[in-house]
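**Q** coords below, sequence missing:
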């Protein structure tokens, strides 16, 4: 048995030796019979597969992401206007309760205010009575003054007659002097009547002031009485309710806060660089749209708004600027003052830029573009914004293909085989797409040349999706000059 195994092993080794000798003889024969030109021909250049896409000019509206806090710009602190005991309270006078404008919230004991109002009304009635009496008194004084004036005229006429009679010898000097004394006496009475009229008029003025003071006192008492009932001045939500029924409150004591849920704004901070992007040419803040996101577990609540103003001062130790944006919310909004939210501010649109994946550029903005003979060239792009997995760049050759992923084996001068990335539609942030081609960058093809280019594309080995895109471009009335030259150059290299 051992002899048989050894014999089989020997035969196996002998067969292996014969195979090795045969393979070596074949390689030697092939080397001797191959032409010298073929042996000296250099090996073919190696090319690499790379994902490519076309640099397209677009208009993009970047966004600034910040974090802020919701606050209310319309908050009223309800306070007691008078001293007293709370005798009535609404069922809605609780923390978080919604109230309507004009709703009664609570009432302070009106007994003292009612007593003050009655006293003020009584004083006003007395003042009005005094005024009426003064008006009647001035009427009597004016009538007496008029009668006294008539008596003065009569006495003067009598004096004149006595003087005429004395000149004719029918009267004596004693009678004339008697009439003069009578005139002087009646003049004194006239002066007294005038003084009575002046006093009566001054009394009317004093009673007018008393009536006005009484009316003011009545109005003040009515106001105090009305303020014993606290009502909601506007629709809102109650907060910090700190009183109970039966408690005695003092003047100016805080009762609760009333917050208007529709008057909300967000306060957030941005860096100095971000703030500069939100300024217009005149240095004023632009009213840019704002989106506020509140995270409630797995659910997110959003609200839109508008950038409104900048904080008056920069806080000590802070950098950048603090901004305020008003929110467009309804009364049933979920947002509340104090909520911490994410704020997304839309910047002014950037025109004539390109969107690239982050993997297509280095940190300093160098990208690889496809040149002649499918060789890569390295160009410097200017990075304007970094947005998630995308870059917004400028100063790039629009219309040329670029490498979407800078793999370690790719570099300037490397030949590649293009593998276009599938198109997924227009990104949401793109506002409009506008090629920057001038009239000198497009050509009008004659039918023969167009047919020749289409035939070259049909015969090429490029992927079907890219081939269909290029055929569609060639069928347009005006075709990019760079595209035509690239297709013709590839056809010349294959020829």
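**A** Great, that's in hand. Treat the numbers as computed from the prediction; the structure is a model and nothing was measured.
**Q** when you work out contacts or count neighbours from here on, use the C-alpha atoms and nothing else.
**A** Noted.
**Q** just the helices in the stretch 1-150 of the chain please.
**A** With DSSP state H, counting those that start in this stretch as the criterion, the stretch 1-150 of the chain has helices at 2-33, 36-40, 111-168.
**Q** return the most buried member of the ones you listed.
**A** Greatest average neighbour count among these goes to helix 111-168 (a mean of 17), per mean count of other Cα atoms under 10 Å.
**Q** which SSE is immediately downstream of that one?
**A** helix 173-227 (DSSP states H and E).
**Q** that next one - contacts with which helices or strands?
**A** helix 111-168 (3 or more Cα pairs under 8 Å, 6 or more residues apart in numbering; DSSP states H and E).
**Q** okay, one more to line up with it:
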């Protein structure tokens, strides 16, 4: 108990209380307290404790130090700013795409047969030139077939020549028969005149008319023979054309036993072996054009909308019409090295991708791209030039409110101004607003920002 009393008596609060009591003793209130204390000696202990508790509370309230109200100081907000400078700018839209061959040839076997010759270069990844022999199918059956069709054609040609010569001979005989008929006709006229004069007998006129009828019959038969030969010649000509077409088919099939590359390019998807039996129409590989490369990519719907005629502004309508033919930059990253190529936007897809919302586009690469090693299937970066925006301000996204306002510093106070967002450049907005050149714009908004705040520029 003594230790507890010793602890409290040594405490700073206790010492402060004793000092205050000593000061109160010297006042009239102190005299009153001393007199009451003397009287309390006759009061029971419990009442005395209550009295002293109330007394100490009063002493603490009466002796508390007086505090004076401090004047309210306006808070100064530190802000980061950028200087407003009007510029002309053409942003770049960065998209990723894939290189593909704009021309591709499927190599198919048009005939059924066994592979008897296979070019060693006809393997995946190898470069082959147009017209080079890739493989050969056994030719014996097709050679025999061609020889047979050629013989049929020669036979048909010989018959046709024979008929034509016979027609020429028959036409000459017809001419002779016509002359004989004319002579007989004149004899009939002459004998008829003599008979009418009584100088010849009627028997003679009958014999003359009989000879005329014979000549006439011979002439008609010659004409019939000529007509038949002309019809046979037409039939034989048709048969000859048929034989010629059959021979052409046979020769085509014979030529198709040798499969050649239709273009310059790289071989892909080949799986063949010497002696393998191929079926008609079976695909044996692909040739991807080495010169005609293009990049396929998807332009976001929002960006595409700005390039269309209806959504483009008046100053950019001419550029929107010239979307096809726009020159793009293609970047191919090879580790730490980057190769750049020029490409021309050649066509736009007919439909939007419902999954990504993008518009499919194709850009044709220059021919030197393949010479530098670029191949189909490469993943590349497409730099798409945007419109040229004139007299705009470039601001970071965090400097613009959701309601399209910015804050400028005027006389160390914030002023809110409305803006028009006309474009984007990476993570920055391109805006137009009534801003004075060189004016300070808050570059980073903060919570509770509002017009009229006093600020300090960092």
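**A** Structure's in. What do you need? None of these values were measured; they are calculated from a predicted model.
**Q** sorry, back to before: of all the helices of the stretch 1-150 of structure 1, which one is nearest residue 203 of structure 1?
**A** The closest approach between residue 203 of structure 1 and any of the helices of the stretch 1-150 of structure 1, judged by Cα to Cα, belongs to helix 111-168 at 6.3 Å.
**Q** quick one: the helices in the stretch 351-458 of structure 2?
**A** In chain order, the stretch 351-458 of structure 2 shows helices spanning 368-371, with DSSP H, counting those that start in this stretch as the criterion.
**Q** and the aligned partner of residue 281 of structure 2 in structure 1, helix, strand or coil?
**A** Residue 281 of structure 2 maps onto residue 252 in structure 1 when the alignment is built from TM-score structural alignment. At residue 252 of structure 1, secondary structure determined by DSSP: H, G, I helix; E, B strand; the rest coil is coil.
**Q** for residue 252 of structure 1, give me its contacts.
**A** For residue 252 of structure 1, the contact set (Cα atoms under 8 Å, 6 or more residues apart in numbering) comprises 79, 80, 81, 82.
**Q** any idea how far residue 146 of structure 1 is from it?
**A** The gap separating residue 252 of structure 1 from residue 146 of structure 1 is 60 Å, by Cα to Cα, to the nearest Å.
**Q** how about residue 468 of structure 1?
**A** 119 Å.
**Q** kindly report the same for residue 125 of structure 1.
**A** With distances defined as Cα to Cα, the gap from residue 125 of structure 1 to residue 146 of structure 1 amounts to 32 Å.
**Q** cool, residue 355 of structure 1 as well?
**A** As for residue 355 of structure 1, its distance to residue 146 of structure 1 is 104 Å (criterion: Cα to Cα).
**Q** got it, and residue 177 of structure 1?
**A** The span separating residue 177 of structure 1 from residue 146 of structure 1 equals 26 Å under the rule Cα to Cα.
**Q** residue 153 is in contact with residue 240 of structure 2, correct?
**A** Yes - contact status for residue 240 of structure 2 versus residue 153: in contact at 6.3 Å, counting by Cα atoms under 8 Å.
**Q** counterpart of residue 328 of structure 1 in structure 2?
**A** In structure 2, the residue paired with residue 328 of structure 1 according to TM-score structural alignment is residue 366.
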